[in-house]
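> need a 3D model of the sequence below.
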Amino acid sequence: MFNFSTCPIEHPAEDGQGMSIENLLKTPVFIISILLMICAGASELSMAQWASAFAESALDLSKAMGDIAGPCLFAVTMGISRSLYGKYGDRLDLIKFMIGSGMLCLICYLVASLSDIPMLGLAGCIICGFSVGIMWPGTISICSGKMPSGGTAMFALLAMAGDLGGAIGPGIVGNISQSAGDDIRKGVLAGCIFPLVLVILTFVISKNVNKNRQE
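Next up is the predicted model:
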C-alpha cells in the first residue's frame, strides 16, 4: 500500500488529448501491436491452460500432481522471466528480447508436441512459461514507446486484444486436439502458429525502428 501510494504515475497523454480509436486503427504500428497482443495472449494461455492435461496424459500423473507439474511450474518460470527483465531490463534491447523469447516459445511448443520423451515434453511446457513472460508487457511497452500520445484507448484496445488471443488460442488447441481423437500433442503442435507469427511481426517492428533511426 505504501509503495503504490507514493509511486509517481506517468501520464502518457493529457486528459482528452489521447488519440481516438479511429486514428489508432489507421496507424500501422498499432495494428501490428494488436496482432502481437493476440499472439502473445494465445501463446501464453494455449500452453498454460493445457499444461495440466498434458502432464496427466503424458506422465499419467494425478490431477493434483498434473496441476503442480504443469501450470504451477509454468507460472513460476513466467514470474522468473518478468522479474529478471524488471531487474535488468534497462540493459537489454526489448525488441531483441521479444524475438528471442518468441523463438524459445516456438521451440518449446515443438518439443512439447513432437518429443517422444514425456519428461522432455513436460520440460517444454514449463520452459514455455519463461518464454512468454515478456510478450504481453513487452508488446505494450513497444507500442506505448512508439505512440506516446496513444492515450487510454490504446491501452484498452491492446488489453482487449490480449484477452481475445487468450480466448482464441486455447480454443483452437482444444478443437484440434478433439478432432485428432483427443490427441493433445497435435493441438499443441497447431499452437506453434502463435509464437511463429509473433516473431515475424516483431521482426517487422524491428525493421521499422532501425529505419527510423537511420532517418
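
> CA only for contacts and neighbour counts going forward, please
Will do.

> run through who's touching stretch 33-40.
132, 135-136, 139-140, 143, 157-159, 161-166, 194-195, 197-198, 201-202 (C-alpha atoms under 8 Å, 6 or more residues apart in numbering).

> need the residue closest to the centroid of this structure.
residue 40 (2.8 Å; C-alpha atoms, centre = their mean).

> let me know the helix or strand that residue 82 is in.
Using DSSP states H and E, residue 82 sits in helix 73-88.

> that helix - contacts with which helices or strands?
Packed against helix 73-88 by the contact rule (3 or more C-alpha pairs under 8 Å, 6 or more residues apart in numbering; DSSP states H and E) you find helix 28-59, helix 118-132.

> in it, what counts as buried?
For helix 73-88, burial by neighbour count (16 or more other C-alpha atoms under 10 Å) applies to 73-75, 77-79, 81-82, 85.

> return the distance of it from the chain's centre.
In terms of C-alpha atoms, centre = their mean, to the nearest Å, the centre of helix 73-88 is set 13 Å apart from its chain centre.

> compare with the first, here's sequence two:
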Amino acid sequence: MSQWASAFAESALNVSKTVGDLAGPCGFAVCMGISRMLYGKFGEKVDLSIFMIASGILCLCCYLLAALASISVMGLIGCAVCGFSVGIMWPGSISISSKVIPRGGTAMFALLALAGDLGGSVGPAIIGNVSQIAGDNLQAGVLAGIGFPIGLVVCVLAIRNRITGNE
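Okay, the predicted model is just below:
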C-alpha cells in the first residue's frame, strides 16, 4: 500500500506529484510509527498473535476502503490507516518466528528477509499489473491486493493454533 499512497494523495487532494509524494507516504509512515510506538509501550500486555490478526483485519478494511471509496480523500485515509495496520507485521513476524523456531538462527532470519523482499516486490507488481489491465484503475489494483492481509490472518491463525497446541 505504501507504494501507492502518493498516487492516492495526488488524486484525493488534487495536488502536484511532489506534494503527493510527500503527503501519501508520510501519512502511511506516521501511522506505522504510531502503531509501533503503541506496541512498544503496551506490547507486554497484548498477545502478539491477536494483535497481528486484528492488524490484518484492519489492513483488509483499509484495502477495501482505498479500493471501493467513491470519495478520493477516503481512499487516502485508507492508505494512511493501512500504515497503522502494518506497523507490527514485520517485527511481529520476526518475534513469532523466533518463538516457533527457537533454533532458526541466521538462516531463519535470512529466509525472513528474502520473503520480505519478495513480498515487497511481488505485491506492488501484482497491484500495478492489475491496475494497468483495468485501464490504469488504481483502485481495481488495490482491490486485487486484499489477498495479502487475508493470507496474513490465515497464516497467523495457523501458527497460533500450532503454538497453543490446538491443531
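
> TM-score of the superposition?
The TM-score (TM-score structural alignment, normalised by the length of the second structure) is 0.96; 167 aligned residues with a C-alpha RMSD of 1.3 Å.

> coming back round to it: the helix holding residue 82 of the first structure vs the second structure, average distance?
With mean C-alpha distance after the TM-score superposition for the first structure, helix 73-88 of the first structure departs from the second structure by a mean of 0.9 Å once superposed.

> that helix aligns to what range in the second structure?
Aligning helix 73-88 of the first structure against the second structure (TM-score structural alignment) gives residues 27-42.

> before we move on, what about stretch 164-180 of the first structure?
Using TM-score structural alignment, the partner range for stretch 164-180 of the first structure is residues 118-134.

> contacts for that stretch?
Outside stretch 118-134 of the second structure, the residues within contact range by C-alpha under 8 Å, 6+ apart are 1, 3, 137-142, 144-145, 148.

> ok, now with 10 Å
Outside stretch 118-134 of the second structure, the residues that touch it by C-alpha atoms under 10 Å, 6 or more residues apart in numbering are 1-4, 112-116, 136-148.

> so what's the residue mapped onto residue 129 of the first structure from the second structure up against?
Structural alignment (TM-score structural alignment) places residue 129 of the first structure against residue 83 in the second structure. By C-alpha under 10 Å, 6+ apart, the contact list for residue 83 of the second structure reads 1-2, 5, 25-35, 59, 62, 77.

> please give the number of neighbouring residues around the counterpart of residue 59 of the second structure in the first structure.
In the first structure, the residue equivalent to residue 59 of the second structure is residue 105, according to TM-score structural alignment. Close neighbours of residue 105 of the first structure, defined as other C-alpha atoms under 10 Å, add up to 29.

> quick check: buried residues in the helix or strand residue 105 of the first structure falls within?
For residue 105 of the first structure, the host element (DSSP H and E) is helix 94-114. By 16+ other C-alpha under 10 Å, the buried positions in helix 94-114 of the first structure come out as 94-95, 97-99, 101-113.

> can you check stretch 132-146 of the second structure too?
Quick answer for stretch 132-146 of the second structure (16+ other C-alpha under 10 Å): 138-146.

> chain center to it: distance?
Using C-alpha atoms, centre = their mean, the offset of stretch 132-146 of the second structure from its chain centre is 17 Å.

> tell me the secondary structure for the counterpart of residue 148 of the second structure in the first structure?
Here residue 148 of the second structure is matched to residue 194 in the first structure, going by TM-score structural alignment. Following DSSP: H, G, I helix; E, B strand; the rest coil, we place residue 194 of the first structure in the helix state.

> what about the residue nearest to residue 194 of the first structure when sequence neighbours are not counted, how many residues nearby?
Leaving aside its sequence neighbours, residue 194 of the first structure sits nearest to residue 39 (C-alpha to C-alpha, 6 or more residues apart in numbering; 5.0 Å). A count of nearby residues for residue 39 of the first structure, using other C-alpha under 10 Å, gives 31.

> rewinding a little: looking at the helices and strands packed on helix 73-88 of the first structure, spot the one closest to residue 151 of the first structure.
helix 28-59 (12.3 Å; C-alpha to C-alpha).

> now do the closest one against helix 94-114, angle only.
30 degrees (axes from the mean of the first three to the mean of the last three C-alpha atoms, to 10 degrees).

> give me the contacts around the helix or strand just after helix 28-59 of the first structure.
Remark: after helix 28-59 of the first structure, the chain's next helix or strand is helix 63-67, criterion DSSP H and E. Here helix 63-67 of the first structure makes contact (C-alpha under 10 Å, 6+ apart) with 49-61, 69-70, 72-74.

> mind checking how far the spatially closest residue to residue 25 of the first structure that is not a sequence neighbour is from residue 173 of the first structure?
Of all residues not flanking residue 25 of the first structure in the chain, residue 31 sits nearest, at 6.4 Å (C-alpha to C-alpha, 6+ apart). Applying C-alpha to C-alpha, to the nearest Å, the value for residue 31 of the first structure to residue 173 of the first structure is 25 Å.

> nice, that's everything, thank you.
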